[in-house]
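>>> sequence first, predicted coordinates after that:
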Amino acid sequence: MKKTANTDYFTHPRTLNGLEQFAQSIHQPLAPMLARFGLTVEVLNDPQAIIPYSAAVGLLETCALEWKRPDLGIQLGRLKNLEYLGAVGLVARLSDTVGDACHAIQMNISIHSNAYYLDIDPGSVDTDESGSIAYIPRPRSGCGPQMVELSLCRIYQYLSLTSGVNALKIREVNVQHAPIGSMKLAQQFFDCPVRFSMSRNAIFFDPHLLKAQTVIRDSAYTSIIQAYLQQERLQAESDVVVVTRRLTAQLLSTGSCTRDSIAEFLHLHPRTLHRRLLEHSTSFAEIQDEYRHARATEWVRGRNFSLAQISLMLGYANQSAFSSAYRRWTGSSPRHDRAQYERTNAEAGKHALTHRTT
């Protein structure tokens, strides 16, 4: 039996950074391609959205095939920035060494996507054994060659940005899949041996690299972070409900959306946050429940996410807990409502087709 991708895996649209611009550069319409995978340009540019990892993988593979660009992952991976990591990229700027920055990303990458993890081997300075960072897709994630090559490029860019070396010399790149088309661009980009059909996807480098001081930790960036946090605190003073709602939307899918975590982010004591919310005749529990209700109703009616994925995105421990909450809100089960919406849409489609042919 063929193994299908696990629909519980998600990623942020930032994973696809550069795809819209690349499509424009080769005069290819992106919107119809996105629609095949239940995506839109608006979702692609929404900093708070999350999308199925399988949709991101399928989109890259389909674009590469139909646009006849087998090196699409490398093309997108050449973009040198940390924007694709979103807020997760901030932790790198608070690290002293390249190794610390890499470990910080390793510990927080699940906020960006839960479809893979990073394995870091520091190597040995004494024996000159290479250090490495491996990109390891989780079982049944459905990860394809384009996503692997894009991710390896971004690991390289991350090492280059944190170390401050524009043309960083690495020792070797290993890729699990077989070559796809000409790999001339990959050889040029990495400027080292690129070996295919290997046991894992990894970049190998001088073991001294992880001990190097990171160049992206500086006082200028620290002040930006402090100003951002101050702005959040000031906004919390003026409208704590709005901020709590926004943070709830951002944190629910990470599994760390609690009253205490939001209070900590706002530099407030949990009891202080609770008191200020009560002053507005609400509470964290009510705000969380309202957000879940609104998103669940929207997502169950749509076709972008499976019910298991909706449960995960809304921070429920399992699908049964989500179903119980949905029944409390609507008096019906999410499975029943989705089936009903699909039947209604199908009947509307048949009616429209009949109307056009008569």
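All right, it came through fine. Keep in mind that this is a model prediction, so the values were computed, not measured.

>>> switch to C-alpha atoms for all contacts and neighbour counts from now on
Noted.

>>> all helices for the stretch 101-250 of the chain, in order.
Under the criterion DSSP state H, counting those that start in this stretch, the stretch 101-250 of the chain carries helices at the ranges 145-163, 184-190, 219-238, 240-251.

>>> most packed of those?
Highest mean neighbour count among those (mean count of other CA atoms under 10 Å): helix 145-163, with a mean of 22.

>>> output the contacting helices and strands for that helix.
helix 53-66, helix 72-77, helix 98-112, strand 131-137, strand 201-205 (3 or more CA pairs under 8 Å, 6 or more residues apart in numbering; DSSP states H and E).

>>> in a markdown table, list the helices of the stretch 101-250 of the chain along with distance to I120.
Output for the helices of the stretch 101-250 of the chain, formatted as a markdown table (distance: least, CA to CA, whole Å):
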| stretch | distance to I120 |
| --- | --- |
| helix 145-163 | 11 |
| helix 184-190 | 19 |
| helix 219-238 | 26 |
| helix 240-251 | 26 |
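
>>> what would the helices and strands packed on helix 145-163 look like in JSON lines with mean neighbour count and distance to Q230?
Listed next are these as JSON lines, based on neighbours: other CA atoms under 10 Å; distance: least, CA to CA, whole Å:
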{"stretch": "helix 53-66", "mean neighbour count": "20", "distance to Q230": "34"}
{"stretch": "helix 72-77", "mean neighbour count": "23", "distance to Q230": "34"}
{"stretch": "helix 98-112", "mean neighbour count": "20", "distance to Q230": "23"}
{"stretch": "strand 131-137", "mean neighbour count": "20", "distance to Q230": "35"}
{"stretch": "strand 201-205", "mean neighbour count": "23", "distance to Q230": "39"}
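
>>> next up, a second structure to put side by side with the first:
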Amino acid sequence: MTDFARASVLSGYHEFALSKGLDPSALLAEAKLPADVLESQESMISYRKFVNLLNISAQRSNDALFGLHYGLHQGISVFGPLIYLIRNARNVGDALRDLGNYFHLHMGAAEVRIEVQGNHVLLCYHTEEQNLLGLPQAAELAISVGAQLMRTLLGTRWRPQGVLLQHAALANLNSYRRAWDVTPQFNSPYNAWLFDAKLLETPLSSADEELHKVLQKHLDSLDELQVNELPSYVQQLLRNFLPNGRVTIEQVADYMMLSSRTLQRYLAEEQTSFQDLLDQTRQSLATRYLRDSSISLTQLAELLGYSELSAFSRAFQRWTGISPRQWKKQNTHQRSIKRLRVTSKRQ
């Protein structure tokens, strides 16, 4: 499950890509990300595809520091509701610990942590996968977002002692210095900001203890829902793929960059299966179209990925106990009665 990230990681991508002379829709398609991903920031996307998008964007824009500049453009908006918890923490140290504790709600593919080393602190961004093409772009984006967060929390008191990057320089050192006001140390053990440990004790003027408790309780409830999200995500993909024909677990697993066996195992842990989700999605779509559309049964069968109308009819009979024609007739009759009742009341 670690390959996933909230679509909010693409906050501001459309505007930033356009400012670089890029076609955001074309680049999303090239990275094999859904065309509507920028419209639903709470949906999940593949982290690998996100990293690939950054890499492609850097190449197409001829900006070797695309990720770095994009992160400065994004700022803290990328964190969504998590930022409200952070800003209402008692002090900077608590805010950063909140970020580390709940970062997995924002991104499962990476972690944020603070490491106190004597008089210094490292604010680290780490991914388990270290061999992704374009990962340096994602790391520099994260470091830029981290800088914007620290400026938000500390204002002019944010004066880092250094910045560490695990990769080699992507551009000349002056470009980094202009962007971050500090020259990075490359090929380091960490991707991290280095700063004075005393800053952790800085109180936050925006702190509201009661609001912080409410927000923490809300995020804890979201945390409990995380394990239930995979089936919903698979159903979301099924709804997108079905209009293009028959959908297999191999297709969905390939999109998610998992093996079909791994996907099936994840679903089994949630007491479901690919076939169960496919049936549920088909049933939901079938009843919706039969209720609200004049689409023919043959067209509907094709839309749901059935090769023959008879196969769809047998499946529908299994779901509802009656044929699609009978179901449509019954529901059409019920809607007519409701309309007559509404008309009568108005008169």
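Structure's in. What do you need? These numbers come from a predicted model, not from an experiment.

>>> report the TM-score for the pair.
TM-score of the superposed chains, computed with TM-score structural alignment, normalised by the length of structure 2, equals 0.66; 271 aligned residues with a CA RMSD of 4.0 Å.

>>> nearest to W67 of structure 1, out of the helices of the stretch 101-250 of structure 1?
Closest approach to W67 of structure 1 among those (CA to CA): helix 145-163, 13.2 Å.

>>> what's the angle from the closest one to helix 98-112?
Angle, helix 145-163 of structure 1 to helix 98-112, by axes from the mean of the first three to the mean of the last three CA atoms, to 10 degrees: 140 degrees.

>>> circling back to that earlier point, to N318 of structure 1, which of the helices of the stretch 101-250 of structure 1 lies closest?
Nearest of the helices of the stretch 101-250 of structure 1 (CA to CA): helix 240-251, 17.0 Å.

>>> list the buried residues for the helix or strand just after that closest one?
The C-terminal neighbour of helix 240-251 of structure 1 among helices and strands, as given by DSSP states H and E, is helix 259-265. Using 16 or more other CA atoms under 10 Å as the test for burial, helix 259-265 of structure 1 gives R259, D260, S261, I262, A263.

>>> and if you look at stretch 201-208 of structure 2?
Those would be T202, P203, L204, A207, for stretch 201-208 of structure 2 by 16+ other CA under 10 Å.

>>> and which of the residues you listed is nearest I56 of structure 2?
Nearest to I56 of structure 2 among the buried residues of stretch 201-208 of structure 2 is L204, at 38.8 Å by CA to CA.

>>> show me what contacts the equivalent of the closest one over in structure 1?
Superposed on structure 1 with TM-score structural alignment, L204 of structure 2 falls opposite T214. Applying CA atoms under 8 Å, 6 or more residues apart in numbering, we find T214 of structure 1 in contact with S95, D96, T97, V98, A101, T162, S163, G164.

>>> what do you get for L85 of structure 2?
Contacts for L85 of structure 2 (CA under 8 Å, 6+ apart) come out as A95, D98, H212, L215, Q216.

>>> in which helix or strand would I find R271 of structure 1?
Using DSSP H and E, the element containing R271 of structure 1 is helix 270-279.

>>> ditto for Q21 of structure 1
With DSSP H and E as the test, Q21 of structure 1 turns up in helix 19-25.

>>> how far away is L154 of structure 2 from F66 of structure 2?
26 Å (CA to CA, to the nearest Å).

>>> likewise R341 of structure 2?
As judged by CA to CA, R341 of structure 2 and F66 of structure 2 stand 61 Å apart.

>>> with A5 of structure 2 instead?
Distance from A5 of structure 2 to F66 of structure 2, by CA to CA: 19 Å.

>>> with Q41 of structure 2 instead?
Taken as CA to CA, the span from Q41 of structure 2 to F66 of structure 2 is 21 Å.

>>> also A26 of structure 2?
Distance, A26 of structure 2 to F66 of structure 2, by CA to CA: 17 Å.

>>> isn't C63 of structure 1 right next to L34, touching?
No. C63 of structure 1 sits out of contact with L34 when judged by CA atoms under 8 Å, with a separation of 9.6 Å.

>>> now the buried residues of helix 259-265 of structure 1 in a markdown table, with distance to R138 of structure 1?
Below are the buried residues of helix 259-265 of structure 1 laid out as a markdown table (distance: CA to CA, whole Å):
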| residue | distance to R138 of structure 1 |
| --- | --- |
| R259 | 30 |
| D260 | 30 |
| S261 | 27 |
| I262 | 29 |
| A263 | 33 |
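
>>> from those, which is closest to D289 of structure 1?
Distance ranking of these against D289 of structure 1, using CA to CA, places R259 first at 12.8 Å.

>>> report the contact partners of the closest one.
Contacts for R259 of structure 1 were tallied using CA under 8 Å, 6+ apart; they are P270, L273, F284.

>>> ok, K329 of structure 2 to S206 of structure 2 distance?
Distance from K329 of structure 2 to S206 of structure 2, by CA to CA: 60 Å.

>>> where in structure 1 does stretch 95-105 of structure 2 fall?
Using TM-score structural alignment, stretch 95-105 of structure 2 pairs with 101-111 in structure 1.

>>> for that stretch, give me the average deviation versus structure 2.
Compared with structure 2 after the fit, stretch 101-111 of structure 1 shows a mean deviation of 0.4 Å (mean CA distance after the TM-score superposition for structure 1).

>>> touching that stretch from outside, list them.
With CA under 8 Å, 6+ apart as the criterion, stretch 101-111 of structure 1 contacts 88-89, 91-95, 116-120, 162, 214, 253-254.

>>> make a ChimeraX selection of the buried ones in these.
Selection of the buried residues among these in ChimeraX, burial being defined by 16+ other CA under 10 Å:
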select :88,89,91,92,93,94,95,116,117,118,120,162,214,253,254
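
>>> find the helix or strand that the aligned residue in structure 2 for G89 of structure 1 is a member of.
Mapped onto structure 2 by TM-score structural alignment, G89 of structure 1 lines up with I83. Assigned by DSSP H and E, I83 of structure 2 belongs to helix 82-87.

>>> now that helix, how far from the chain's geometric center?
18 Å (CA atoms, centre = their mean, to the nearest Å).

>>> which strands and helices sit next to the biggest helix by length in structure 2?
Criterion DSSP state H: the longest helix present in structure 2 is helix 324-346. The elements that helix 324-346 of structure 2 packs onto, with contact taken as 3+ CA pairs under 8 Å, 6+ apart, are helix 274-292, helix 309-320.
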